[in-house]
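Novice: What follows is a predicted structure for the sequence shown.
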Amino acid sequence: MLSDGSHRELSIIETFEQAGDIRSIDGDMPLQRFALSRLLVAMLYGRFGHDLDVDDWKSLYDYGAGNPSLMQAILEYCDEWRYRFDLFDDRYPFYQVAGLHTAKHETSGLERLILDVPSGEPFFTTRMGDGLQSIRAAEAARWLVTVQAYDASGIKSGAVGDPRVKGGKGYPIGVAWTGHLGGYLVEGTNLWQTLMLNYVSQDVFESGEAASVQWDDDKPVWEREPLTQQATKGFDQPVERTGDTSFFHGPATLMTWQGRRMLLVHDDETVTGVLVCNGDRLKPQNAQHHEPMTAWRRSPTQEKALKRPVVYMPRKHDPSRALWRGLPLLLATHDSGNPTGGDDFIRPYSLKWLSKACPERSIPVRLHAFGVEYGNNDAVIDATVDDTLDISLVVLTTDNPQMGQMIQDAVDKTDQGIRALRNLAANIALSEGKPTEAPQQRAAELGYSAFDGAFRQWLRGIDHDDNPETLSRDWYSQARQLLQRLGSHLAGQASPKAIVGRDVNVNGTTQHYSAALAEIWFRSRVNGIFNQTATERANHRDSANQSDNDGTNA
């Protein structure tokens, strides 16, 4: 909550009613925030539709959850579909299939529902004993939504009535939909702002794109016919039709996609087990016009495999790479304006929409990245991504090309500076005749750890886009000083043998290496990297050319 930072457990209706007083959705694990936020955004699609123009969207954004008429519209929608949100209903249980069962009526324990219980390693978790015997209905509902979003692939229980089942088993159809994504949630000051900042109108598309994008049949799952144990025609994507965009339908469909058929085991108050079977298969190739909350990359490998001229895949997050290092590809200045496709990268359409529609470019937001790295043929979750950037929306939406280039240069030069730090560590190791790989790795870890907080703090202070040169100069100064401190730290740890140094054969040439020389080379390299801003470099080139023309020694 915004008022005191406390946590409260609220119903969906209470969450909408208090959305202006809620800082953010929390969960039993970070991935739940993304999954549950997408569920609420899907409800906005269900109530307000897909084709809002910029003025309509601004009105909803500005009204806020405290507006009586707006809240009445949401409550009427909730009342209309209330019967589809009963977790234990006999006919239409929420996110489940009534009567789902296997031939032997087996079910699994709660470790199959709770994603943060390591597969096959139950001792490496805080949940033991009673924690895996039963959970309350509210917690079960949160995990139900999260499993439908992120469940790993692998063999599932075979549901009676599913023709795909062989030998009582449901063979792998891939990870759940959201598991394909490198997800981005744009978080505002309160939950209402967060939901609106991720609610993308179909008006986001340029004229050349809009003609080929169909969201007419898009609706959240509770507005569709109740699911059965069988795959749903028009949603279950055959292998041979991978990349066929007709299966995506639109954002509300994907935000509530049912990649699994599930049924909770319960006693009307607590949940004690679950049955998880295969649902509707869907692969992410070319879903960029339907899934707005991830970036996309062009895949020549998939183009060759699917024999299609252009194929885009979600640009997933790397758990070992901080979010700020990939920031340049998310900026509005990265858009080419090419509606026919062919760009190597496409930034999330949620950010494209904010560039077009958001009335307050300078508002502070939190860009929150979520993702999963699967292992063992996508059958287990190896790692999760939960990273944030506190940033002004102007950074993500500015169309000032100098601003975009300034951010790109800042990231690139920071990477170059840390490579110089790696080289310093390698040269010190060479000075004492030791292997270089381990010192380089430690230096890189030290560098990125030190720069992580500094770069985030610098980004947090950017609230305008009219003077990128000053911003760039400020970062160059900070980065140079930080690298010099790190370099002095590494050099200060050099052994007596490295201080004395030794002769090293480099590419057939003998050269003396020592810790002191390594630090001199490092400082020279750092000064070269962070020497001038773009304008200063251009002025320097002009000045040099003029001096040459005057016959002076430039």
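Specialist: Alright, I've got the coordinates.
Novice: For the rest of this, base every contact and every neighbour count on C-alpha atoms.
Specialist: OK.
Novice: check which helix or strand covers Leu486.
Specialist: helix 468-492 (DSSP states H and E).
Novice: Identify the residues contacting that helix?
Specialist: Applying Cα atoms under 8 Å, 6 or more residues apart in numbering, the external contacts of helix 468-492 come out as 402-403, 406-407, 410, 414, 417-418, 421, 424-425, 428, 447, 451, 458, 462, 515-516, 519, 522-523, 526-527, 530-535.
Novice: Could you pull out the helices in the stretch 51-200 of the chain for me?
Specialist: Per DSSP state H, counting those that start in this stretch, the stretch 51-200 of the chain carries helices over the ranges 54-63, 68-80, 137-150, 191-197.
Novice: between the first one and helix 68-80, how big is the angle?
Specialist: By that I understand helix 54-63. Helix 54-63 runs at 90 degrees relative to helix 68-80, counting by axes from the mean of the first three to the mean of the last three Cα atoms, to 10 degrees.
Novice: helix, strand or coil for Gly371?
Specialist: Secondary structure state of Gly371, per DSSP: H, G, I helix; E, B strand; the rest coil, is strand.
Novice: Tell me, how many residues neighbour it?
Specialist: 26 (other Cα atoms under 10 Å).
Novice: Please name the nearest non-neighbouring residue to it.
Specialist: Spatial nearest neighbour of Gly371, chain neighbours left out: Val385 (4.7 Å); criterion: Cα to Cα, 6 or more residues apart in numbering.
Novice: Report the contact partners of that neighbour.
Specialist: Residues counted as contacts of Val385 (Cα under 8 Å, 6+ apart) are His317, Asp318, Pro319, Ala369, Phe370, Gly371, Val372, Glu373.
Novice: I'd say the first one and Gly371 touch.
Specialist: Yes - the pair His317 and Gly371 qualifies as a contact (Cα atoms under 8 Å) at a distance of 6.2 Å.
Novice: here comes the other one, which I'd like you to weigh against the first:
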Amino acid sequence: MVKKGCDILGRYNLLDEPWIMVMTEDGENRKVSLQEVFRHAHTYRSLAGDMVTQDFAVMRVLLAVLHTVFSRVNAAGETYKYLTLDARYVPQNEIEEDDADDYGEELFETWEILWRTGRFPEIVETYLEAWRDRFYLFDETYPFYQVTKESIAPDKINKAKAGIICGKNINRLISESGNKIVLFSPKYEGKKNKEILDADEIARWLITFQGYSGLAEKVIFGKEKYKASKGWLFDLGGIYLSGENLFQTLWLNCMLWHTEESYRIERQCPCWEYTGEELVANYLQGKTVKNSAALYTNWSRAIYIPEDTDTHNPFALQDVKLPEIEHKEQFLEPMTLWRFSQSGPNKDCFTPRKHKEQEALWRSFGLLTLSYRTDTGRGKIEAKRKPEIMAWLDRIKSDLGDKDIRFSAVSMKDDGNATSWVPTDEIYDELQLSYEVIADADWIPRINDAVEETKEVIQSIYGRFLSEVKDIR
């Protein structure tokens, strides 16, 4: 659909249009399509979007594609014998529990073959082509990461109309409200209006907004209140493995055989295999997220973008808040640090732990590498749990050789206001370690003790010294 006055394709299919930003081997930034990013992932250094939090959100969409495809077919594009697939590669049956171990071995074989091959096979593009109709950014029926206008009609929500999010609100480089002008903005009035977004920007920020939303809007479905999502990624202390190129980064984090047994034979269900209406119904009914593809493409908002959107004009979308994912013991999530609560509503449970702005990643060494649960007496329990991606690293270590492992950490900083949780900045860090060190059961506690002692010296002894110097002055 091409509308007069627009210079873009009315539907802007993400399989063909260049919208994903990558860094090439020569250090240049380039925009590529969804098909291209898989076809040439081995020739790109990394994702290179507007923010590292945006890259993290987009990376998880790419991982959802890979989890979906290679949970159904092997490295040669052949269907696993335990499944029957339709023309769109959708399983027509569930994996039997008796076949789980054999299925798992074949998944590992698929992972190992592709790791040695060093690039993604054509089957990824073939799968995406089968779902082409679900990747139109502007569409009347199946808009990508969105619902139709009818889904947020006044009779379905608690307000007369859905909330309005403007271009400068969804663009986290600006995040300007109507009450305060952002200084030193990358976009400003007179040169390029802050509300203007090109189609490729809309696609990237749409995915990012679903992961990092905040709670400023008031519109929900129905009249009964529910705990609304601020975006699942917003609460994570994101951790992922970084490789030498984009293929390696994606494949290192593609945990085909989940480290938690209860999730291993669940069908992978990315959002594009459902209509927006079906997804909203599932969220409102409180259906539990049980597979990685669904988690990586989870929505925090039911979003509607008019199909005749003209990118020459100020951009705006309509949204309605959706319920949040259960945070307690959500070990389906492999890419986060965990916090063990000693009190409060999450007592004796693990919940995601965000990175702290003032703490480098090495200071979280224990949270990254240790797992234990100890009863210290009088009903008090101390516990740590390493991210599931670390357990996956243990499983694939024999394929990696003696190379150092690079960990990337990413979190979104917020304004500290529990009624709004406005994103204000991002936190990013890296840590490179020899796998021989983090795989050594004797070295890990020694290093952790050294880290904890260093933190104690800096925070207590050196901190008191600086405080006394300040008093003297």
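Specialist: Right, received. Where do you want to start? Computed from a prediction, not measured in an experiment: that's the story for all the values here.
Novice: rewinding a little: what is the equivalent residue in structure 2 for the residue nearest to Gly371 of structure 1?
Specialist: Counting by TM-score structural alignment, Val385 of structure 1 corresponds to Ile427 in structure 2.
Novice: any idea what Glu111 of structure 1 aligns with in structure 2?
Specialist: By TM-score structural alignment, Glu111 of structure 1 lines up with Lys168.
Novice: Narrow the contacts of Val385 of structure 1 to those that are buried.
Specialist: Buried members of the contacts of Val385 of structure 1, scored by 16 or more other Cα atoms under 10 Å, are His317, Asp318, Pro319, Ala369, Phe370, Gly371, Val372, Glu373.
Novice: can you give me the strands for the stretch 301-450 of structure 1?
Specialist: Here the stretch 301-450 of structure 1 has its strands, by DSSP state E, counting those that start in this stretch, at 312-314, 345-346, 364-375, 380-392.
Novice: For Thr126 of structure 1, which of the ones you listed is the nearest?
Specialist: strand 380-392 (17.2 Å; Cα to Cα).
Novice: got the buried residues for the closest one?
Specialist: Neighbour-count burial for strand 380-392 of structure 1 flags Val380, Ile381, Thr384, Val385, Asp386, Asp387, Thr388, Leu389, Asp390, Ile391, Ser392 (criterion: 16+ other Cα under 10 Å).
Novice: returning to that earlier point: matching residues in structure 2 for the helix holding Leu486 of structure 1?
Specialist: Using TM-score structural alignment, helix 468-492 of structure 1 pairs with nothing in structure 2.
Novice: How about stretch 81-89 of structure 1?
Specialist: With TM-score structural alignment as the criterion, stretch 81-89 of structure 1 aligns to 131-139.
Novice: quick one on the thing from earlier: as TSV, the contacts of Val385 of structure 1 with distance to Glu17 of structure 1 would be great.
Specialist: Shown next, in TSV, are those (distance: Cα to Cα, whole Å):
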residue	distance to Glu17 of structure 1
His317	33
Asp318	36
Pro319	36
Ala369	26
Phe370	26
Gly371	29
Val372	31
Glu373	35
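Novice: Which members of these are the farthest-apart pair?
Specialist: Maximum pairwise distance in the contacts of Val385 of structure 1, criterion Cα to Cα, is 13.1 Å, between Ala369 and Glu373.
Novice: Would you map the helices across the stretch 401-550 of structure 1?
Specialist: Under the criterion DSSP H, counting those that start in this stretch, the stretch 401-550 of structure 1 carries helices at the ranges 401-431, 437-460, 468-492, 496-500, 515-529, 534-550.
Novice: ditto for the stretch 1-150 of structure 2
Specialist: Under DSSP H, counting those that start in this stretch, the stretch 1-150 of structure 2 gives helices at 34-39, 52-70, 100-117, 123-130.
Novice: and the ones you listed as a markdown table, adding distance to Ile396 of structure 2?
Specialist: Listed next are the helices of the stretch 1-150 of structure 2 as a markdown table, based on distance: least, Cα to Cα, whole Å:
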| stretch | distance to Ile396 of structure 2 |
| --- | --- |
| helix 34-39 | 22 |
| helix 52-70 | 16 |
| helix 100-117 | 8 |
| helix 123-130 | 22 |
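Novice: list residues touching both of His317 and Gly371 of structure 1?
Specialist: Common contacts of His317 of structure 1 and Gly371 (Cα under 8 Å, 6+ apart): Gly182, Val385.
Novice: hmm, back to that, out of the helices of the stretch 51-200 of structure 1, flag the one nearest Leu181 of structure 1.
Specialist: helix 137-150 (9.7 Å).
Novice: how about the closest one, aligned to which bit of structure 2?
Specialist: Aligning helix 137-150 of structure 1 against structure 2 (TM-score structural alignment) gives residues 199-212.
Novice: circling back: with the buried ones among the contacts of Val385 of structure 1 in mind, which one is nearest to Arg23 of structure 1?
Specialist: Checking the buried ones among the contacts of Val385 of structure 1 against Arg23 of structure 1 with Cα to Cα, the nearest one is Ala369 at 17.1 Å.
Novice: and the closest one, what pairs with it in structure 2?
Specialist: With TM-score structural alignment as the criterion, Ala369 of structure 1 lines up with Ala409 in structure 2.
Novice: Surely its match touches Pro387?
Specialist: No - in this structure, Ala409 of structure 2 is not within contact of Pro387 by Cα under 8 Å, at 11.9 Å.
Novice: Give me the common contacts of these two.
Specialist: Both Ala409 of structure 2 and Pro387 are contacted by Ile239, under the criterion Cα under 8 Å, 6+ apart.
Novice: For Gln342 of structure 2, what is the enclosing helix or strand?
Specialist: Judged by DSSP H and E, Gln342 of structure 2 forms part of no helix or strand.
Novice: Give the burial count for the residue nearest to it when sequence neighbours are not counted, as a bare number.
Specialist: Distances taken as Cα to Cα, 6+ apart place Asp348 nearest to Gln342 of structure 2, at 5.8 Å, with adjacent residues excluded. Using other Cα under 10 Å, the number of residues around Asp348 of structure 2 comes to 18.
Novice: Can you mark which positions in stretch 12-23 of structure 1 are buried?
Specialist: Neighbour counts over stretch 12-23 of structure 1 (16+ other Cα under 10 Å) mark Thr15, Phe16, Glu17, Gln18, Ala19, Gly20, Asp21, Ile22, Arg23 as buried.
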